[in-house]
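# return atomic coordinates for the entry below.
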Amino acid sequence: MELYWYYGFRGMEINSLQLKTLKLKNYQFPENENDLEILAPYLHHLEISGELHDLKCRLVDVSSIVNAKLIFSIACIKDIPSFYVGDSCRDYHQVVYSLVQNNLQKLCNATELTMGTWFTEFKGVPVSELNCKYLTLVLHMKKFNMYGVAGLLRASPHVETINIELETTLMISRCNSELLDLANGDNMDLLSGVPSVEFHNLKKVKIVISSEACLKDHVKRGFEKVSKLSEFLLLNAPVLENFFIISKRRRCETCSMNCLSQYLSRLADKLLGYPRSSTNAAINFQE
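The predicted structure follows:
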């Protein structure tokens, strides 16, 4: 079942044994309504995507979920004039933190998880241990929070494959609370600031960039974060076999150069000099 640009109802209870997939895109929450609660104990695949102007989705029972994709983006309540009153921004973020923690707990037994940049913005949200084996992170190069990414990785000790898909699309405006968390996370040293963790099952890491933006004169900070994240993984994956860096664009229409491949090629060369815990790990650059 797929619902796009839907509006109005406050609960979904799915007891069918045959319905295995639910996709929700661009849900619009009515003003002053309660959370959208989802109770679907036999569902195997769940996808929530699009623009959520007010995150109120609560997973009540999704105990059979195998594959979950949470790749939506969230606007601060300050961007919703009909909802915003005074200092409610701070209270809104606390509610969102609680929902994030609850929903991830409900997905702890999923084998495959795809998470968007939205999760990394929630600095300090405790995450219960996940049984995920295949983890995909769809991140905005400038906007993802290193602290949030580290927390999600630390909660995924059973992961076997990590895919990191980076984009450089235009960002929506951020409130002061989000900008502060982002700055604090960016300044974090993963190697010394994150408790020791080893990914004993991690064999494959893949970083893919298919950006349409010109990278010649900007996103330097984003590549620094990607470099830190890559070094963190190399140092903590003792059975790692392959680390792929993939460029999906050959020529930039803005600078008429292959700026994306040039950046990624330099990143690959840099990673070759990093220490790694696996003696069999190979760094591969592809375009």
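
# alpha carbons only for contacts and neighbour counts from here, please
Fine.

# so where do the helices sit in the stretch 151-287 of the chain?
In the stretch 151-287 of the chain, the segments counted as helices under DSSP state H, counting those that start in this stretch are 176-186, 190-193, 220-235, 259-272.

# now do the strands in the stretch 101-250 of the chain.
112-116, 134-140, 161-167, 204-209, 242-247 (DSSP state E, counting those that start in this stretch).

# including distance to residue 223 and mean neighbour count, could those strands go into JSON lines?
Listed next are the strands of the stretch 101-250 of the chain as JSON lines, based on distance: least, CA to CA, whole Å; neighbours: other CA atoms under 10 Å:
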{"stretch": "strand 112-116", "distance to residue 223": "18", "mean neighbour count": "20"}
{"stretch": "strand 134-140", "distance to residue 223": "11", "mean neighbour count": "21"}
{"stretch": "strand 161-167", "distance to residue 223": "10", "mean neighbour count": "19"}
{"stretch": "strand 204-209", "distance to residue 223": "11", "mean neighbour count": "20"}
{"stretch": "strand 242-247", "distance to residue 223": "12", "mean neighbour count": "20"}
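
# switch these over to a markdown table; also include distance to residue 105.
Output for the strands of the stretch 101-250 of the chain, formatted as a markdown table (distance: least, CA to CA, whole Å):
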| stretch | distance to residue 105 |
| --- | --- |
| strand 112-116 | 13 |
| strand 134-140 | 16 |
| strand 161-167 | 20 |
| strand 204-209 | 25 |
| strand 242-247 | 29 |
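
# next, the second sequence, to be compared with the first:
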Amino acid sequence: MTSSAVSLSQIQDFLAQTPPFDRLSETALTALVAKCQLLGYRTGQPLFEREKMPTQVAIIYEGQARLLGFDQRSQRHVSLRLVQSQEILGWAGLLRGVPCETAIASTDVIAIVLPAEAFLSVLEKQPTFGEAFRDHCSLSEVFELLSLELQRQADGTSNLKEITLQAWQDATVVNLPNGQKKTQELAKQLEGDRIWLVSSGILGDFPTGSRLQIDGEAKSLKVEGPRGARLVGFREAPASQPELPDPLNGSTETATVGLGKKPPITFNDVPIAPERPPEP
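Next comes the predicted model:
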């Protein structure tokens, strides 16, 4: 539960203005807020580590965190971007069933955290809320998949961060339920001018992280996974373009916008998070 110093209504007001939580009914949002907790992360403290499956999602209430990607070629972390108020972390690993996010507080951060089980439950029970995540790919997810693809191509020189930021803007997601999928139907469903990478699950002989190749010999492919299979499609050569708004990104507005005369939540009002992200 949240700290007694903080009003639950303040958290609810904040989430009601934060996509895609603004898609939830007041009743559903109230039930969700009851499961939330506010935690403080000191500068330099990790919110998520790529090696650990997230045990929660975190919505930045105040402060900034730096999102890092792990380059499989160099075995090093790469700074991707700063995340700020109203942005959501941890969801990609939970949705994929594969941890992929590293985020470190670059200032003192106040985050609204929601247990993984509660997040996954509302994802299933609230279709429009779930679509916002299932039909969208995270920057960490894109970086991880393209890092594996460049490693397969023995490409050690391309600027992975630049390629990722470009590809992310135009990436498309296709979710496939468990069962047999006819290859002819799949070929029609997938845009032919994209490369398709398996983000989660297994599709025939193509495991998570692999590049899907439909050769026409197999009449159908078996889809297996806790939530089926998730494919992400990228253009072969993404053209440079300005960064577009991301529906799961926050705004630069302050955390207290729209909260009326209620006193703002400060770092001293909330308990400090564990030094390291908890083990799953």
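
# can you pull the TM-score for these?
Between these two chains, after superposing, the TM-score reads 0.25 (TM-score structural alignment, normalised by the length of the second structure); 131 aligned residues with a CA RMSD of 6.8 Å.

# including mean neighbour count and distance to residue 138 of the first structure, could the helices of the stretch 151-287 of the first structure go into CSV?
CSV is the format used below for those (neighbours: other CA atoms under 10 Å; distance: least, CA to CA, whole Å):
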stretch, mean neighbour count, distance to residue 138 of the first structure
helix 176-186, 17, 16
helix 190-193, 14, 19
helix 220-235, 18, 13
helix 259-272, 18, 17
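
# got those helices as a markdown table, with distance to residue 89 of the first structure columns?
Listed next are the helices of the stretch 151-287 of the first structure as a markdown table, based on distance: least, CA to CA, whole Å:
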| stretch | distance to residue 89 of the first structure |
| --- | --- |
| helix 176-186 | 8 |
| helix 190-193 | 28 |
| helix 220-235 | 27 |
| helix 259-272 | 37 |
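
# so for residue 118 of the first structure, which of these sits nearest?
Of all the helices of the stretch 151-287 of the first structure, helix 176-186 sits nearest to residue 118 of the first structure, with 10.5 Å by CA to CA.

# and the helix ranked longest in the second structure, what does it pack onto?
Longest helix of the second structure, by residue count under DSSP state H: helix 139-152. Under the contact criterion of 3 or more CA pairs under 8 Å, 6 or more residues apart in numbering; DSSP states H and E, helix 139-152 of the second structure touches strand 65-71, helix 160-170, strand 194-200.

# so where's the longest helix in the first structure?
Under DSSP H, the first structure gives helix 88-106 as its longest helix.

# rewinding a little: would a markdown table of the helices and strands packed on helix 139-152 of the second structure with distance to residue 28 of the second structure and mean neighbour count be doable?
Formatted as a markdown table, those follow (distance: least, CA to CA, whole Å; neighbours: other CA under 10 Å):
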| stretch | distance to residue 28 of the second structure | mean neighbour count |
| --- | --- | --- |
| strand 65-71 | 28 | 23 |
| helix 160-170 | 31 | 20 |
| strand 194-200 | 28 | 22 |
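
# relative to residue 146 of the second structure, which of the ones you listed is closest?
Among these, helix 160-170 sits nearest to residue 146 of the second structure (CA to CA), with 7.1 Å.

# can you map out the strands along the stretch 1-150 of the second structure?
With strands called from DSSP E, counting those that start in this stretch, the stretch 1-150 of the second structure shows them at 37-41, 46-48, 56-62, 65-71, 76-83, 88-89, 102-105, 109-115.

# now the longest one against helix 160-170, angle please.
Which is strand 76-83 of the second structure. Relative orientation of strand 76-83 of the second structure and helix 160-170, computed by axes from the mean of the first three to the mean of the last three CA atoms, to 10 degrees: 40 degrees.

# sticking with residue 22 of the first structure, tell me its helix or strand.
In the assignment (DSSP states H and E), residue 22 of the first structure maps to strand 21-25.

# and after that strand, which helix or strand comes next?
strand 36-39.

# what's that following strand packed up against?
If contacts are counted by 3+ CA pairs under 8 Å, 6+ apart, strand 36-39 of the first structure sits against strand 11-13, strand 57-61.

# reformat those as a markdown table; add distance to residue 223 of the first structure and mean neighbour count.
Below are those laid out as a markdown table (distance: least, CA to CA, whole Å; neighbours: other CA under 10 Å):
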| stretch | distance to residue 223 of the first structure | mean neighbour count |
| --- | --- | --- |
| strand 11-13 | 41 | 13 |
| strand 57-61 | 33 | 19 |
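
# output those as JSON lines; include the columns distance to residue 186 of the first structure.
Supplementary listing: those in JSON lines, determined by distance: least, CA to CA, whole Å:
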{"stretch": "strand 11-13", "distance to residue 186 of the first structure": "37"}
{"stretch": "strand 57-61", "distance to residue 186 of the first structure": "28"}
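
# which of these sits closest to residue 270 of the first structure?
Comparison of these against residue 270 of the first structure by CA to CA identifies strand 57-61 as nearest, at 41.5 Å.

# any chance of the helices and strands packed on helix 139-152 of the second structure in JSON lines with distance to residue 187 of the second structure as columns?
Below are these laid out as JSON lines (distance: least, CA to CA, whole Å):
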{"stretch": "strand 65-71", "distance to residue 187 of the second structure": "30"}
{"stretch": "helix 160-170", "distance to residue 187 of the second structure": "20"}
{"stretch": "strand 194-200", "distance to residue 187 of the second structure": "11"}
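
# what about these, which gets the closest to residue 94 of the second structure?
Closest approach to residue 94 of the second structure among these (CA to CA): strand 194-200, 10.6 Å.

# helices and strands around that closest one, which ones?
Where contact means 3+ CA pairs under 8 Å, 6+ apart, strand 194-200 of the second structure is packed against helix 139-152, strand 229-235.

# tell me the first helix or strand C-terminal of that strand.
Proceeding N to C from strand 194-200 of the second structure, the next assigned helix or strand is strand 202-203, under DSSP H and E.

# which helices and strands sit right next to that following strand?
Checking 3+ CA pairs under 8 Å, 6+ apart, strand 202-203 of the second structure ends up next to strand 220-224.

# can you give me the distance of the nearest residue to residue 13 of the first structure once chain neighbours are set aside to residue 47 of the first structure?
Spatially, and ignoring its direct neighbours in sequence, residue 13 of the first structure is nearest to residue 39 (4.7 Å; CA to CA, 6 or more residues apart in numbering). Distance, residue 39 of the first structure to residue 47 of the first structure, by CA to CA, to the nearest Å: 14 Å.

# no more questions from me, cheers.
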